[in-house]
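Undergrad: Quick one: sequence plus predicted model below, questions after.
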Amino acid sequence: MEIRAIATAFDRMADALSQEDAERIRAENALLAAKQTLEQRVQDRTSELQEAVAVAFERNALLETRRHDLIALNEMSDLLQSCQTLDEACIVLDRAMPALFGMGTGGAYLFRESSNLLERVAQWGGDLPISFMPDDCWSLRLGRTYSSSPSDTRPHCSHFPSETMNATHCVPLLAQGKTLGALVFLWDESVPSPDLDSRLKLVQAAADRISLALANIKLRQSLRDLSIRDALTGLYNRRFVEETFEREMARIARSQEPFSLMMMDVDHFKRFNDTFGHDAGDMVLRSVGELLRDYFRSTDMPCRFGGEEFLVMLPGTSLVNAQERAEDLRKAVKSLTVLHQGRPVGQITISIGLAAYPSHIANRFTLIEAADKALYQAKALGRDRVVLASEETEAPEEPRTA
């Protein structure tokens, strides 16, 4: 009996030990599973954090790019608003646009001298045409932004190369109901651009600011022209002479280039008014003004100085050349035919006083006075002639008559 009891107790003890071993193994397995689960969670969380950090860095880089873009856009806008002429604005665009839009290929085009041709004023990336016609661009036809790509059915604008396989984007420059130009872009769709939408918004913002600045420049130039242009002849007026002469004198003092000046007067002008009326006199002045505009170079400055008197500034022109041109001009005026109510008003002649610096007038600031005195002499000597001024030129004591 004792042996059986001992065996039974031993069996019970063995069962208990076996159960303990099983529980220990289950605990160890649970602990191992928990550890593996925790490690996986840590690994997953680490990956999530790494992805979040990468996204944050990318987003921060995009924000920094946008910040730089906004600074560059504002700087370009400030410079454009400070420009006084379209030529100055073109210089600003040529320097600012490539820095602002480095992606792909692009260009800025404006209407310049002609309203039927857009001229390239800025370019970046690849080559684009120097100019194109308005009908070549769908955005100008439609009056709104126009995009196309190889993956859609819309045609490319014909100012782009016909063989291009790139996406295109054109934005018209519009202000106050007028088309001033266009911004055009080409880029490779196969190259991923996560910030493309933002870049296109930047393009539109730039177009809006450029349009506004150009419209303001054109308005200021129009107002400026009204203030310095003679309404009858379209030539510069006396105010322009007073503003420009001193600046030209300072410039030639630095450059030491020759500078000539003509003062001229329509002979016997009062006769046209007395015989045919003031309308005829205005026609004579307009005809002479038109001849002066056509005859002189773009760098010369023909002006209506007052009444029937005209003045022409000739930068870079020597006395010899100025004298030849004055004689040719005198002959050209003499050959003019002006009709009033179908009748010729008679022959038109002019007298010209000519002065030049530094060849024979040492003091550049007395050029106008010297040329005016020479004009007096031309009148006194019988009119219809060119007289050269000199340091000793004196005006006659009698008042000058037409």
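TA: Alright, I've got the coordinates.

Undergrad: from here on, contacts and neighbour counts on C-alpha atoms
TA: Noted.

Undergrad: just the strands in the protein please.
TA: 105-111, 118-124, 131-132, 146-148, 167-175, 178-187, 259-266, 301-306, 309-315, 339-340, 343-344, 350-357, 386-388 (DSSP state E).

Undergrad: Which strands or helices does the third one pack on?
TA: Same thing as strand 131-132. If you count contacts as 3 or more CA pairs under 8 Å, 6 or more residues apart in numbering; DSSP states H and E, strand 131-132 packs onto strand 118-124.

Undergrad: winner for burial among the strands of the chain?
TA: Neighbour counts (mean count of other CA atoms under 10 Å) averaged over each of the strands of the chain peak at strand 350-357, with a mean of 29.

Undergrad: And the strands of the chain: which comes nearest Ala99?
TA: Closest of the strands of the chain to Ala99 is strand 118-124, at 8.7 Å (criterion: CA to CA).

Undergrad: re earlier: out of the strands of the chain, the one nearest Ala213 is which?
TA: Using CA to CA, the nearest of those to Ala213 is strand 167-175, at 9.2 Å.

Undergrad: As a markdown table, the strands of the chain with distance to His68 would be great.
TA: Below are those laid out as a markdown table (distance: least, CA to CA, whole Å):
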| stretch | distance to His68 |
| --- | --- |
| strand 105-111 | 19 |
| strand 118-124 | 18 |
| strand 131-132 | 31 |
| strand 146-148 | 26 |
| strand 167-175 | 22 |
| strand 178-187 | 20 |
| strand 259-266 | 48 |
| strand 301-306 | 44 |
| strand 309-315 | 44 |
| strand 339-340 | 65 |
| strand 343-344 | 68 |
| strand 350-357 | 51 |
| strand 386-388 | 61 |
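
Undergrad: Put this next to the previous one:
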Amino acid sequence: MLCTALAGLIVVLAGALLAVTMQMHDNLGWLDHSSRVLRTANHALSSLRTAESGQRGFTLTRDPDFARAVGPALDTARRDAADLVNLTADKPEQNERARQLQALVAGRADTLEAAARLARSGQFDQARQSTASRHGLELMQLVEAKVNDLLLDERALAADRMAAVESLLRTIRWLVILGTPLTLLMLALVARSLIQRIRRPAGEMLAVMGELGAGHREARITGEMGSREFAQLASGYNAMADELQRAVANQAEAAESLKTANAALSRNADTLRERGEVIEILGGMAHRMQAARTDEELAAIIEVFVPRVLPQIPGALFVHNNSRNLLVPTATWGGLEQVQTGFAPEECWALRRGQSHFVDEAGSDIVCPHVGVWADHYHCEPLLAGGEVIGVLYLRGTVGTESRFRLAVLSENIASALVNHRLQRGLREQTIRDPLTGLFNRRYLEETLALEMARAARSGAPLTVVMCDVDHFKRFNDEFGHDAGDQVLQTVAAELRRRFRDGDVVCRFGGEEFVVIAPATEVSILRARVEEVREAVSHLTVRQGERALGSVTMSFGLATWAPDMDREGIALLKAADAALYAAKREGRNRVAIDPQALAA
């Protein structure tokens, strides 16, 4: 029941996230549509003004070079006006404005063409009279007024659509904030239910055995066991107890039957106690794995608990890396030192067959290619979830029959923990990563900056911040479109991530701005590194498919945290931002340092 509820919760969360994402995609499409309407209207007006200027220049100076621009500009204005009618077909009121604008543009274009024809035929006086007539001026004023009405309405539409996008973003954030703890709670309840389902039948069996030991030979296990293994144990115990009762009635065979029953009872009791201990250990292990937040913590838990479940059997846990399609070592125990750095799933017969694969002695079975020199004495246990490869447990030695139950339950616990850990990590990455560039987002920046300032205050180590942005970024959006702008941001982000050291935190601050947190780094040392980054960026050539977008440059501002600054990072970021603007004023494509940082 709990598993079904957990699955339903995950499906609901995924469905909600998908629905909100689809709505956001639609709203972003309408935002792009509004942008096209605005650009087309402005371009139509600009083309009409160009034609008007060319016709006046030709009439006044009689220079034919002015006349050459009139015809193409009028064609462009008419074409843009027609495009506006098509683009506003979804909005009747805007469409009516577009049609009126098309008529006004056509009227003004006709008057300009008539004056141009008079001038070309040598009738410059008549052409000047036509140009100076008030009718043309009134037409142009009507065109400008109609364009302004259309632009105002379209900008209002764009603002409403942007508000809708922001609302959807808030919905996604709340889904993640509320869904994550709820999912974790459901997982904890499932684990608790599993432990209870094992403890209850074990306790009932031990209680019945205690009654039998106290002389109550009619005591039998009658409760629901909850699993096939415990049901078989209970059935075997009841059969043994029945046999014991019959043996007592038959005095001739009582002694021999009693010895047999006692021996079987002792073995069963030992098995139950052993399994109870194993379940107790696995319960503690599962609880800790649920609380693990990093791969290192998960590996440490496995290295502590696996030797307690499978003592004196060294081994290693290999976890599947989806991006590389390799099984990589995550944890080792029992003194195992030499293990593969990684191998493909095809190199393990346990993963190929989807079941245990082991070799007890040389030649007893086919050997996995990843095993190496210990090919005559090993055991591989696959970790699968829903048919997907999660990992493999590699054990160097023989797993006896009495330990198969331990291994089976251990494998299920580790596989479940790895799946849960992967889900938690994926959700965490979604909350702290910028979806476009893959860099850390502003929320993570604020959290990290506060933490690093606290560390700097305690240790006295320097803390330097770099704020940078792409020079003339608007040019890419205007000339090539917003997709090209996104490509520029992705290319620059990849270069920043590659050039800064692992200890530096590279974040997208917003728009085309980026922030780098450099703990324990003096501003003089960081400046040399930033200069290298700036130089590397200036040599980039950004491409969008087969189209070259040109070169990119960036400006950088550096600032150092001081004890008199606030602990939220506002003052530090403002200082870095001021240095960045100083670099902009000095001509861009350069590095500037906050004067306070230089004084320190």
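TA: Structure's in. What do you need? This is a predicted model, so every value here is computed, not measured.

Undergrad: Got a TM-score for the two of them?
TA: With the length set by TM-score structural alignment, normalised by the length of the first structure, the two chains reach a TM-score of 0.76; 345 aligned residues with a CA RMSD of 3.1 Å.

Undergrad: picking up where we left off before, nearest to Glu23 of the first structure, of the strands of the first structure?
TA: Closest among the strands of the first structure, once you apply CA to CA, is strand 178-187, at 68.3 Å.

Undergrad: which part of the second structure lines up with that closest one?
TA: Aligned by TM-score structural alignment, strand 178-187 of the first structure falls on residues 388-397 of the second structure.

Undergrad: Map Leu410 of the second structure onto the first structure.
TA: Using TM-score structural alignment, Leu410 of the second structure sits opposite Ala206 in the first structure.

Undergrad: same deal with Arg433 of the second structure?
TA: Matched by TM-score structural alignment, Arg433 of the second structure corresponds to Arg229 in the first structure.

Undergrad: so that match makes contact with Asn237?
TA: Yes: Arg229 of the first structure is in contact with Asn237 according to CA atoms under 8 Å; the separation is 5.2 Å.

Undergrad: Compare the two (neighbour count), which wins?
TA: Asn237 (23 against 19; other CA atoms under 10 Å).

Undergrad: what's that one in contact with, if anything?
TA: By CA atoms under 8 Å, 6 or more residues apart in numbering, Asn237 of the first structure lies in contact with 228-230, 303-306.

Undergrad: Out of those, which are shared with the second structure?
TA: Retained in the second structure (both residues aligned by TM-score structural alignment, their matches' CA atoms under 8 Å) from the contacts of Asn237 of the first structure: 228-230, 303-305.

Undergrad: From these, pick the one nearest Pro344 of the first structure.
TA: Among these, and counting by CA to CA, the member closest to Pro344 of the first structure is Arg304, at 23.5 Å.

Undergrad: these two touch, right, the closest one and Phe310?
TA: Yes: in this structure Arg304 of the first structure lies within contact range of Phe310 using CA under 8 Å: 4.4 Å.

Undergrad: Looking at the second structure, name the residue matched to Gly289 of the first structure.
TA: Using TM-score structural alignment, Gly289 of the first structure pairs with Ala493 in the second structure.

Undergrad: show me the contacts for Val70 of the second structure.
TA: 50-52, 54-55, 113.

Undergrad: And for Arg12 of the first structure, the neighbour number?
TA: The number of residues packed near Arg12 of the first structure is 12, by other CA under 10 Å.

Undergrad: one step back: just put the kept ones among the contacts of Asn237 of the first structure in TSV and tack on distance to Gln341 of the first structure.
TA: Formatted as TSV, these follow (distance: CA to CA, whole Å):
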residue	distance to Gln341 of the first structure
Ile228	31
Arg229	27
Asp230	24
Cys303	28
Arg304	25
Phe305	28
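
Undergrad: max-length helix in the second structure?
TA: helix 134-213 (DSSP state H).

Undergrad: For it, which helices and strands make contact with it?
TA: Short answer (3+ CA pairs under 8 Å, 6+ apart): helix 134-213 of the second structure packs on helix 2-61, helix 92-120, helix 228-249, helix 254-291, helix 404-432.

Undergrad: Return the most buried member of these.
TA: helix 92-120 (a mean of 19).

Undergrad: which residues touch the helix or strand immediately after that one in the chain?
TA: Scanning forward in sequence from helix 92-120 of the second structure by DSSP states H and E, the next helix or strand is helix 124-132. Applying CA under 8 Å, 6+ apart, the contact partners of helix 124-132 of the second structure are 56, 59-60, 111-112, 115-116, 118-119.

Undergrad: Can you tell me which of these comes closest to Asp365 of the second structure?
TA: Using CA to CA, those come closest to Asp365 of the second structure at Leu112, 92.5 Å.

Undergrad: quick one: what's aligned to that closest one in the first structure?
TA: Using TM-score structural alignment as the criterion, Leu112 of the second structure has no counterpart in the first structure.

Undergrad: My understanding was that Leu112 of the second structure contacts Gln55; is that so?
TA: Yes: using CA under 8 Å, Leu112 of the second structure makes contact with Gln55 at a distance of 6.9 Å.

Undergrad: Leu540 of the second structure: neighbour count?
TA: 16.

Undergrad: Tell me which residue of the first structure matches up with it.
TA: Under TM-score structural alignment, Leu540 of the second structure pairs with Leu336 in the first structure.

Undergrad: Please apply the same query to Val506 of the second structure.
TA: In the first structure, the residue matched to Val506 of the second structure (TM-score structural alignment) is Pro302.

Undergrad: what's the counterpart of Ile281 of the second structure in the first structure?
TA: Alignment note (TM-score structural alignment): Ile281 of the second structure maps to Ala72 of the first structure.

Undergrad: And for Arg79 of the second structure?
TA: Match for Arg79 of the second structure (TM-score structural alignment): no aligned residue.

Undergrad: May I have the secondary structure class of Arg79 of the second structure?
TA: helix (DSSP: H, G, I helix; E, B strand; the rest coil).

Undergrad: That one - how many residues pack around it?
TA: So Arg79 of the second structure, with other CA under 10 Å, has 14 neighbours.
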